[in-house]
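In: Any chance you could fold what I've pasted below:
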Amino acid sequence: MLEVKNVTVKYGSLTIIDDVSFTLGENQWLMIVGPNGAGKSTVINAISQGAPYTGTILFNGTDISQCKPSKLARNIGVLMQNHYVGYSFTVGEIVRLGRYAYSSGIFGSTSDEDDDLIKDALELTGMSKLADKSVLTLSGGELQRTFLAQLFAQNPQILLLDEPTNHLDLVYQKLVFGLIRDWIDRTGRSVISVVHDLSLARAYGTNAVLMDCGKIVASGTAEEVINQPHLNDVYAMDVGSWMRSMLAQWQ
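Out: Sure, this is the predicted structure:
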């Protein structure tokens, strides 16, 4: 479905990611993990065409750098970790914007299919009862669910998620990751997530890429990649012992 081939991002003389290559198949949830400064978010930015890069990124064999923005938005949706909203749109209006890539313009009318997808997205994320509420009054978890609903309404083939539960409490972490897992199971589509929490990455990911200093250290199934030998080298600590010591407090 998606092929990232020898992608490098540089800003001046500084190399952020270096010769990164991986593939994403259908019904996969690929976790990109690694320490701060590894280049994880830059991979997401390159795929979404938000960062200049060399190399090639193919979606179903087509170079996405040659795609029109509207076509790209129909196939790839992006959820960032922070949302800065300074406008009093309602939840429903924000979710409806997910259908913009399919419209004839800003004043284009919505179809029955649009309305059905918007309704389904609100219901799936538990935001139907808040559809008429201003986004300025939402909690962090509600706001993240609103923009996740917008992505579901957008109905892309691939979701790109940059720390989707950053700053959210445990309840919303579980809820958001569960919603994404259900979406994959229901649609057979795929997700790439940047995740700092290794436990969440291991629990929900089917596949993983471990990065350090802009390079891929390991790639494969989540179980193959997110294991003690790889992690100890990258994080320069005994990750397994640390995780077990944290768990021991609850036993």
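
In: Going by C-alpha atoms from here, please, whenever you check contacts or count neighbours.
Out: Will do.

In: Show me the residue sitting in the middle of the protein in space.
Out: residue 161 (1.2 Å; CA atoms, centre = their mean).

In: Go through stretch 39-58 and flag the buried ones.
Out: 39-48, 53, 56-58 (16 or more other CA atoms under 10 Å).

In: Out of those, list just those in strands.
Out: With DSSP state E as the criterion, strands contain 56, 57, 58 from among these.

In: show me the contacts for the second one.
Out: Contacts for residue 57 (CA atoms under 8 Å, 6 or more residues apart in numbering) come out as 2, 3, 4, 5, 7, 47, 63, 64, 65.

In: at 7 Å what do you get?
Out: Counting by CA atoms under 7 Å, 6 or more residues apart in numbering, residue 57 touches 3, 4, 5, 47, 63, 64.

In: Check the first one too.
Out: Contact partners of residue 56, counting by CA under 7 Å, 6+ apart, are 4, 5, 6, 7, 63.

In: what residues are up against the last one?
Out: Contacts were defined as CA under 7 Å, 6+ apart; by that measure residue 63 touches 56, 57.

In: can you pull the contacts of residue 17?
Out: Residue 17 touches 8, 9, 39, 214, 215, counting by CA under 7 Å, 6+ apart.

In: Can you tell me which of these is closest to residue 197?
Out: Distance to residue 197 across the contacts of residue 17 (CA to CA) is lowest for residue 39, with 15.9 Å.

In: One more sequence to fold, the one below, so I can look at both together:
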Amino acid sequence: MIEVRGLTCGYGEKTVLHDINLSVGKGEFFGIIGPNGSGKTTMLRAMTRLIRPAKGTVLLGGIDMKSLHTADVARKIAVVSQSMPLIEMTVREFVLLGRIPYYRKLQFFEKDEDTAIAERVMEMTGIRHLAGAFMSEMSAGEVQLAFIARGLAQEPQVLLLDEPTSHLDITHQAAILDLVKRLNRQEGLTVVIILHDLNLASEYCDRLVLMDGGRIRKVGTPAEVLEYETIEAVYRTVVVVRQNPLSQKPFVMIVSGEVREKCTKGS
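Out: Purely as a prediction, here's the structure:
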């Protein structure tokens, strides 16, 4: 679905990503993990043409994205960013922004079809009862659901999410990721998601790419990527990796400095 070939890019004189080669299959739930500053968000931006590559290409369905019109890209890829400014508009108005890529020239108002799609995606994300509420009045979890609904209103083939669970409690983290997983499985939506929490990434993602210093350290299933030697080398901390007894997925536990000190003295 998305293929990155020999991608090198960054900001101005600063190169952030170095010779990245990566592919995400259709219908896959794909996670991007790595420490702060490792290039995760830059990777996501490159996949949406927000950053122009210095070298390499990004293909969408086998087509070089440089050859696609901006509206065509927006009909195929929706982005849910972690930045959530307070917006003085209702949830319905905000979700309808997702229909802009389908507006025809000189069209200034939504059609009945746009309204119907907005209602449907609000129902799918569980926020239809909030349609008349103002975005600035909602909780962080509700705002994130509205952002996802706006993305779904684009009727995309690919949903890109940049840390959608940041600043949320575990109840809302699970609700958001369960929703995205359900859309992935039931609607065939391809998902590429940045997650800081390694255990959430392990639990929800089919495959992971671990970024380190703007390069790919490892790609594979959670069991293949989340090995303690790899995690310790990349994150420069001591961890213990065990298996979730229910999902059989890896579970990463941090070892505190105090415990490390006790273990060192005990040995």
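
In: Give me the TM-score for this pair.
Out: Aligned and superposed, the two chains score 0.92 in TM-score terms (TM-score structural alignment, normalised by the length of structure 1); 244 aligned residues with a CA RMSD of 1.7 Å.

In: rewinding a little: using TSV, lay out the ones in strands among the buried residues of stretch 39-58 of structure 1 together with distance to residue 155 of structure 1.
Out: Below are those laid out as TSV (distance: CA to CA, whole Å):
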residue	distance to residue 155 of structure 1
56	24
57	21
58	19
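
In: sorry, back to before: ok, the contacts of residue 17 of structure 1 vs residue 167 of structure 1, which is closest?
Out: For the contacts of residue 17 of structure 1, the minimum distance to residue 167 of structure 1 (CA to CA) is 20.0 Å, reached by residue 39.

In: any idea how far that closest one lies from residue 71 of structure 1?
Out: Distance of residue 39 of structure 1 to residue 71 of structure 1, given as CA to CA, to the nearest Å: 27 Å.

In: next one: residue 56 of structure 1
Out: Per CA to CA, residue 56 of structure 1 is found 18 Å from residue 71 of structure 1.

In: How many residues are close by residue 80 of structure 1?
Out: Neighbour count for residue 80 of structure 1, taken as other CA atoms under 10 Å: 19.

In: list the contacts for the nearest residue in space to residue 221 of structure 1 that is not next to it in sequence?
Out: What sits nearest to residue 221 of structure 1 in space, not counting adjacent residues and going by CA to CA, 6 or more residues apart in numbering, is residue 207, at 4.0 Å. With contact taken as CA under 7 Å, 6+ apart, residue 207 of structure 1 is in contact with 28, 29, 30, 31, 220, 221, 222.

In: pretty sure the first one is touching residue 193, no?
Out: No. Here residue 28 of structure 1 lies out of contact with residue 193, judged by CA atoms under 7 Å, at a distance of 10.9 Å.

In: now the strands for the stretch 1-150 of structure 1?
Out: 2-11, 14-24, 29-33, 54-59, 62-63, 76-79 (DSSP state E, counting those that start in this stretch).

In: now those as TSV including distance to residue 231 of structure 1?
Out: Listed next are those as TSV, based on distance: least, CA to CA, whole Å:
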stretch	distance to residue 231 of structure 1
strand 2-11	23
strand 14-24	19
strand 29-33	10
strand 54-59	27
strand 62-63	33
strand 76-79	26
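
In: for the ones you listed, which one ends up most surrounded?
Out: strand 29-33 (a mean of 28; mean count of other CA atoms under 10 Å).

In: Can you report how many residues neighbour the closest residue in space to residue 222 of structure 2 that isn't next to it in sequence?
Out: Leaving out its chain neighbours, the residue that sits closest to residue 222 of structure 2 by CA to CA, 6+ apart is residue 202, at 5.1 Å. Residues lying near residue 202 of structure 2 (other CA under 10 Å) number 25.

In: what sits against residue 41 of structure 2?
Out: Counted by CA under 7 Å, 6+ apart, residue 41 of structure 2 has contacts residue 162.

In: Centre of the chain to stretch 94-102 of structure 2, how far?
Out: Centroid separation between stretch 94-102 of structure 2 and its chain, computed with CA atoms, centre = their mean, to the nearest Å, is 20 Å.

In: Now do the contacts for the closest residue to residue 28 of structure 1 other than its chain neighbours.
Out: Closest residue to residue 28 of structure 1 apart from its sequence neighbours, by CA to CA, 6+ apart: residue 190 at 4.9 Å. Going by CA under 7 Å, 6+ apart, residue 190 of structure 1 touches 26, 27, 28, 29, 157, 158, 159, 184.
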